[in-house]
Structures are given as C-alpha cells and as structure tokens.
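Peer 1: When you get a sec, could you give me coordinates for this:
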Amino acid sequence: MEKTLRPARWWLAIPALLAALAVALGLGAPPADATAPPSDSGSAYQFQGIVRSDPQTPIAGVVINASGPDGFAGTATTAADGRWSIPTPGPGDYTVSIDETTVPDGLEVNPAHISRDFTLGTTSSQSVLFGIGAPGSFAPAPSAGSGDGGGDDGGSESNESTSSSSSFSWSRLGQRLFTGLNFGLLLALAAIGITLIFGTTGVNNFAHGEMVTFGGFAFFLLTTTLGLPVWVAIIGVLIASGAFGWLHDAAIFKPLRRRRVGLVQVLIVTIGLSIALRYFYQFLFGGGSSTLAVDNSARISFGTFNVNVSNIVSMVVSVVILGAVAYFLTRTRIGKATRAVSDNAGLAAASGINVDRVIRIVWVIAGMLTGLSGVLYAYFIGASVRWDMGFLILLLLFASVTLGGLGSAFGALVGALIIGIVTEVSTLWLPSDLRFAVALVILILVLLVRPQGVLGRKERIG
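Peer 2: I've put the predicted structure just below:
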C-alpha cells in the first residue's frame, strides 16, 4: 500500500513546483510603477524616495529637483502617498534638492538635506531621504551637500533625520517600539525557517535571503502584474514559496546528503546559490525598486502617533502564523518528529521516523514562512520590492537565530524580537545607517555572557 501512495505524493508536488517556476520565470517583466511620475527617458537609472513629516505621515505636493551632466534637469512632485521618482539618463554626478517653499507650513527641512550630491554608477536606483520636522528640531548643518549612501528604499526610517540631533520624545519612542515590534515579528517568520533547516540538517542556508526576495517578487507579480486580489496573491505566494523550498531540497540538498558531502562544502554551495539567485533576480527585474500596486495609505491614530493599517495587519498575521507554527511543533505528529530529528537524526531514524520525509516537509514549511516574510517586508519598506531586499536583512536573520539559540524555533522568535526592537529604537540617538550594526553589537555582548544564546542549551564538551 505504501508503494502505491509514493507516486501520488510526487504528482501532488508537481503543480506546486510548476507554480513556483511560473512565478519565477514565466510572468514577464513588471509594468511601470503606477504611483510614480512618468518617465520619458526609459532609463533604469533614477532617484526616488518618500517624503514624510514623521514615520507614518506622507506629504503630497512637495517638489524635488535633480540636475546632472550634459545639462540634465528633472523635477518630480510627491503623490498622495509621499512617493516621488526622477529618471536620469545614466551614471554620473547629480545634485538632488527639495523646494522648501512647497513644504507645508509648520514644518521645515533639515538644513543638511536641502541640497545633496550623489554619484550614480554602482547602483541604478538611489534612494534620497529628506529630514522634515517641526521648526527648530534640527541642528545647523556643518556643511551642505552631503549625501547618504542608502541603497534601500527608505524602509522604516522613512524621512527621519539621519543624524541623532532630533530631540527625544515619548511619542517617538512609542513609534519606534511599535515599528521595531513589527520588524521583529516579520524577521521571526524567516528566522524560524532558518533554524528549522539548521536543526534538521545542520546546514546554515546562506541563500535564505533570496527566499525572502522570492516571496516579495512573487507577491509583486501576482498583485501588480496579474492584478489578483491580495488574499489570492498571498495564497499563491505560499504555494510558490513552499514549492521553491521543496525544489531547494529535491534538486540540491538531498543529493548532497546522499553523497555525504561535508557541512563546509554544503555551506559553500549555499553561498554560491545565494549569489546566483540574487543576480538572477537582478537580471529579470532590474536593479531598481518596484512599487506594489496595492493600497497602503489607510492609517489609524493611536495617541500622538499614526500607524499604517497594513502594519497592524502584518503584526496580526505574524502572531497568528507563529502561533500555528508553535502548535505544529508541539502538538502534531509531524512536528514532534521534526523535533526528534532535530535532537538526534540517527536515533529518530532508528525509531522508525522517515528522516528524509521530515526534512522535505521542513524545507516546504521554511519556504512558506520565508515567502510570507518577504511579503510583509515589502510592505514594511514602503510597499516596494527590489532584487536584493532579502540579502540586506540576511545578517539580521542569522543574528536572530544565533541570539535566540541555534536550532531553537522559540529562541529564533525571541532573538528576532530583540533584534527588531533594538534596530529601530537605536535610531532615536544614532544615525539610522548604524541601526543594523547596533543589533550585531548586542549579539556579540549577549554571546560573550551566554554563548548558547537566550534559549539555547549548553553543549557538553568531552
């Protein structure tokens, strides 16, 4: 009877695999962003950003100007969601400035951000942040024309000043704590995928960031290219991402296990796979950012700060999914088998557990969790996706897993929450460009005191 069921399992996996391949390869290039100003040049090089008066309140009608080589001059006006984009003819030295007269009354621009110089060359899309706040909230600029090196789409820091000169307030602390909790929850989804794979196979998958990117682009293609409803697109992302994880194991890691390839060699394979997938995404979708054609403007006021409804939904979804994962690991037979394989694969096999089957299921679940994390992260960075979005947070994912305790799913959750909150709250006093470095410093300090991580177990030596 068992022999007759096995082929059926393979046939059930084929439609999911075809869905993943269709999303990755067959849906074509995405259309132009409907919310961005139209481009007449057709060039992939551009300046872009979101103008906000605080992390959640966009400003419409602000004029941004850009000038560059060969007399180039471009202008953009922010839309209702605060977004703007100025296409450029190509690489070169440019100056980007904001028209202060178009900023609403009662707000001022950080003097250091009024006019800034950039060089396009290493990246085709340059994000530009303009610090805007209440009059007197910015210290005088030591020099004009300094640029940021951001390759991100603005993300959670939006248009906060990249300096730490803004005064502390409890409202800003509440805003940062909320944003950090949201960031930590979406990190936890992907981090749990990493720790499940590591626990059952011993492999640190450095291509996990590309699984995050896959989820973001799959959602972009299903919603923006095909125009499907969001809930249908999310189901499609889960199916495609699960199949993508299945394909990872079936095509690469299971054959390596059968040949008893060492963990160091497998680690090198994951690094190579990460590089190959990342630049394959860039080849397919270009080096710039693409905006999701979804409504992300609804907001709710809580006291003195505003939050996006999408962020609240993101947090609720994350909590529900994390609860489902906890139930799966502690209450179901497959979940208990997964924990048994993680503790001792040889003993689990001797007790009758099909280790290969458990590992395959873990890869599928990890792919689904990570793909969903990619969708939520796309919303978190301003409803946009880019070819290296997963790679940018890969180090934070591994920091979450290590901080919580290698191989512990619940430890990955705790570690991700710590990392997410620390990265966001640190921007109250430090430049936003250093927020990831602060999280890694916290990781080092914790490991010096507790090497096994927060919820990890001590390893006995000898």
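Peer 1: Please make it C-alpha for all contacts and neighbour counts, starting now.
Peer 2: Fine.
Peer 1: Spatially nearest residue to residue 364 (excluding sequence neighbours)?
Peer 2: Nearest residue to residue 364 in three dimensions, chain neighbours excluded: residue 242, at 4.4 Å (CA to CA, 6 or more residues apart in numbering).
Peer 1: Contact partners for that neighbour?
Peer 2: Shown in contact with residue 242 (CA atoms under 8 Å, 6 or more residues apart in numbering): 16, 363, 364, 365, 366, 367, 368, 371.
Peer 1: tally of neighbours for the third one?
Peer 2: By the measure other CA atoms under 10 Å, the count of residues near residue 364 is 25.
Peer 1: Surely it is in contact with residue 239?
Peer 2: No. At 9.2 Å, residue 364 does not count as touching residue 239 under the criterion of CA atoms under 8 Å.
Peer 1: secondary structure element for the residue sitting nearest the centre point of the chain?
Peer 2: Centroid-nearest residue in the chain, with CA atoms, centre = their mean: residue 377, separated by 4.1 Å. Using DSSP states H and E, residue 377 sits in helix 355-380.
Peer 1: roughly how far out does that helix sit from the chain middle?
Peer 2: Per CA atoms, centre = their mean, to the nearest Å, the displacement of helix 355-380 from the mean C-alpha position of its chain is 14 Å.
Peer 1: Remind me what the following helix or strand past it packs against, helices and strands.
Peer 2: Using DSSP H and E, the helix or strand that follows helix 355-380 in sequence is strand 384-386. Under the contact definition 3 or more CA pairs under 8 Å, 6 or more residues apart in numbering; DSSP states H and E, strand 384-386 sits against helix 208-220, strand 289-291.
Peer 1: For the comparison step, fold the sequence that follows:
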Amino acid sequence: MLIAVRAAVSAVVLAVLSLLGVTILGASAAHAVDTTLVGNFTAPDGSSIPDVSITVSDDAGFSDTATSDANGDFAIPLPGGGTYAIEIDVTTLPDGIALQTPEDASRSLLVLGGEKKIITKLVEGEGGGGNDGGFLDVSGDQVLQLLFDGLLFGIMIALGALGLNLVFGTTGLTNFSHGDLLTLGAFTALILNEAGLHIIIAAPIAIVIAAVLFGWGQNKVLWRPLRRRKTGLIAMMIITIGLAIVIRYGVALFFGGAPRNFNQYAGQAGIEIGPVSTTPKALILAGLATIALILTVIWVQRSRIGKATRAVSDNPALASATGIDVEKVIAVVWTLAAGLAAFSGIYLGLTQDNIWNMGQRVLLIIFASVILGGLGTVYGAIIGALVVGVFIQLTSLVIPTEMKTVGALFVMIVILMIRPQGILGRRERVG
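Peer 2: Here you go, the predicted model:
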C-alpha cells in the first residue's frame, strides 16, 4: 500500500512540474502569435532580392506560396508546428544568382512553433557555389542553433527513453507500445483542453491520468497476469507490438488523421539568445523536463523504493529473497514510466502538434537512445537521448533534412561496434 501511495506521489510531482511550467507559459500569453515561417533572400553583394517565390506545404494538405518583398523578406503563416516541405522556385532568382546548396530548392523543415527563420545562402553563378553547400560553408551561428535545437529535442526524447529503460530494467520487457504512451498522454491533455480546461490545468491532470490508467492500470490488467502465467518475454514483446497498433489506429479512428493543436500556446513570438532563436515555451518545457529527469535520477539513487528498483533490475530473484515486493516495485516503475511518457507527449504536442502517430514517429529515436546509452541504465537513457538529439540536428548540415535521423542511427551503430554494451552499459559475460 505504501509503495502504491509513493507511485501516486511520483505522478503528482510530475503533474505539479507540468502545472508550474504551463503557468509560467501563461505569463507570456500576451506575446502569443501564429506560427510563421520567415526568411530573406540577399545577394552575395548584400543587396536584397525581391520577387523570389517560395512554397510551403505539409502532409495534411496545407499549402501556401509567398514572394519576397522589396527588402528580400518573406513571411508565410503556418497552421501550427510540424514538418513542412519547402520549395524555392529557382527560376524566379535573378540571372547570375544561384543557391549555394542546390538541395535547398526542395527540403523539409521541422517547425516547433512561433517564428521560424530559415537561412538560404545565395552565390554568384548558375549552379551553386562549387562545393554543393558542404560542411565547410556552414556558419558558426548555424551550428550553435542546431546544437541548441538538438539539446531541446534530446531532453524531450530523454523523458520517454528513461521510462522505457526503467521498464526494461525491472521486467526485461522491450515495450514497442511505449511511443504510443506519449500519444495517449498528449491526447488525454487534448481532450481535457478541448472540453474547456486551459492547458495549464489539463496538462497535469493528463499526466496523473496517464500514470495511473496507462501505467499502473495497464500493468495490473495486462502485464502482471501474463507474468504470473510465466509468459515468455518474446511473446510479451509481440503483444506490445499488437497493443501499439491498437492504440495508434484507435486514436486515428476517434480523432482523425489531421494534426491538432492545443487551444493555447499554438504559437509564440520568438526570442533571441545571442545567435540562437527559440520560443519561451520551448525553454520552459525543456527546463521542467530537465527538473523531472533530475528528480527521477535522485529518486532512483536515493529513495528506498528507488534502491529497491535497482535491486530488482540487478536480480529479481535475489531481491525477492531479501523481502522486496517485486510486483509492487514493477507497478511503481510502470506508473512512473507512463507519467514521464505523458509529459514527453505533451511536450511534443505543445512544441509541434498532436497527431495519431506522433509516438510512432519518435519511437525509433527513443529506442536508439536507450540502446546507445546502455540498456537498463538510468543515466544511459538520458545521455543517449542527448547524443541522438544533437546528432539528428547536426547531420542536417551534410545530408538532406528528411534523412537526418539516418545519420544519428549510423552514429549509434558505429558506437555500438566499438562498445556493444552502450555508453554506460555494463559488459556482461555470456556462457
């Protein structure tokens, strides 16, 4: 009973963090603006280039075209955060001017919300600047911006990766439905938000509901009975795949396939921090997520139930022999994992959009983070997520944006070839 109470307390702590964050976001509500893509076309000699045509579209059917004004500036209002395809009509560029990176004529871009500025470098000539926009032509400001974006993305991924790793560490279960826990958390908040609750209230309530219903409840109804029946881990893993499909298409059935935004903070005015641009909500959410990660690490390292969790992770049979209630520990872990996943899903929904397959889109990245950091390790999940997040952003400097995830996965493969147990994983003897 005491452990169940502590599980509820953990969920409430996550909810309070969410409430604190969105309350702070409320202070900047007066500055909220629609999501907008902005940019500028400037010739190599510094003169502005007007009448350049640029088209932006997404998979949901949105499409808009704008032309640069007399100052070379353009602005295209967007329906919300998400991934957009950008097409520059190179035939509208003046004679003797070309894109330094030819691939910039057609690329995809992740927009988190607010004002997103894109950088398009132009050179003299008809075919680009000689090295096809290689890494040597990248500015320091671009690298800093991508590093910053990568850290923010990595922090969001770390919330999901940490929960997945805790479940794997205590049960050995590889949960392919974990990404859909992010979706359930985000859509629980969306339901409450559309029912009339401000996101400041809806977010923490959704985290508690997700922790109790989709974490503790899922374990009690599904996984605990399967463990009692001695169901094998392979069979249980296959069940998670089926569960993921049911959740994913269930959300699509009831909510449709179009992206949906929360009623508040769909867009915010951007802020500049030196050479880096971002939004207040992105900073605040990243800060709160960092606090949640730190508190979770402290909980695992210092608290009595946290130490019991580590004991179960190391050797469940020995932990049970010493008097630890393994099933109660697992219930707490499932509760915490679902709460962290819900927090991550709401984070993703606030900075991008809510869509039925949002969890599936980041599941591979979450798994990559867990494997890279080391299976079953708390610190490994966090470090792995940060490394993957940064590499995903940085690889867009040298490969097309739509393929940037491939670069991070390639780095994961290389690191695992050198250190198979992951960055912080322990080497184990087999046989």
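Peer 1: can you tell me which two in the contacts of residue 242 of structure 1 are farthest apart?
Peer 2: 16 and 366 (15.0 Å; CA to CA).
Peer 1: what's the closest non-adjacent residue to the aligned partner of residue 177 of structure 2 in structure 1?
Peer 2: Alignment note (TM-score structural alignment): residue 177 of structure 2 maps to residue 207 of structure 1. Once flanking residues are discounted, residue 207 of structure 1 sits nearest to residue 274: 4.1 Å by CA to CA, 6+ apart.
Peer 1: element containing whichever residue in structure 2 pairs up with the one you found, please.
Peer 2: Correspondence of residue 274 of structure 1 to structure 2, assessed by TM-score structural alignment: residue 244. Secondary structure assignment for residue 244 of structure 2, by DSSP H and E: helix 233-255.
Peer 1: That helix vs structure 1 - mean distance after superposition?
Peer 2: Averaged over the aligned pairs, helix 233-255 of structure 2 sits 0.5 Å from structure 1 after superposition, using mean CA distance after the TM-score superposition for structure 1.
Peer 1: now the helix or strand following that helix: which residue numbers in structure 1?
Peer 2: Per DSSP H and E, the first helix or strand lying C-terminal to helix 233-255 of structure 2 is strand 271-273. Aligned using TM-score structural alignment, strand 271-273 of structure 2 spans residues 300-302 in structure 1.
Peer 1: gap between that stretch and the chain center?
Peer 2: 25 Å.
Peer 1: residues near the match of residue 177 of structure 2, how many?
Peer 2: If we define neighbours as other CA under 10 Å, then residue 207 of structure 1 has 24 of them.
Peer 1: cool, and residue 378 of structure 1?
Peer 2: Summarising burial for residue 378 of structure 1: neighbours were counted as other CA under 10 Å, giving 27.
Peer 1: In structure 2, what residue corresponds to the residue nearest to the centre of structure 1?
Peer 2: Residue 377 of structure 1 maps onto residue 348 in structure 2, by TM-score structural alignment.
Peer 1: Could you list the buried residues of stretch 263-274 of structure 2?
Peer 2: 264, 265, 266, 267, 268, 269, 270 (16 or more other CA atoms under 10 Å).
Peer 1: Give me the spatial nearest neighbour of the first one, chain neighbours excluded.
Peer 2: In space, and not counting its chain neighbours, residue 264 of structure 2 is closest to residue 199: 6.7 Å by CA to CA, 6+ apart.
Peer 1: Format the buried residues of stretch 263-274 of structure 2 as JSON lines; extra columns: distance to residue 376 of structure 2.
Peer 2: As requested, these are exported to JSON lines (distance: CA to CA, whole Å):
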{"residue": "264", "distance to residue 376 of structure 2": "37"}
{"residue": "265", "distance to residue 376 of structure 2": "36"}
{"residue": "266", "distance to residue 376 of structure 2": "36"}
{"residue": "267", "distance to residue 376 of structure 2": "37"}
{"residue": "268", "distance to residue 376 of structure 2": "38"}
{"residue": "269", "distance to residue 376 of structure 2": "40"}
{"residue": "270", "distance to residue 376 of structure 2": "38"}
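Peer 1: Done for today, thanks.
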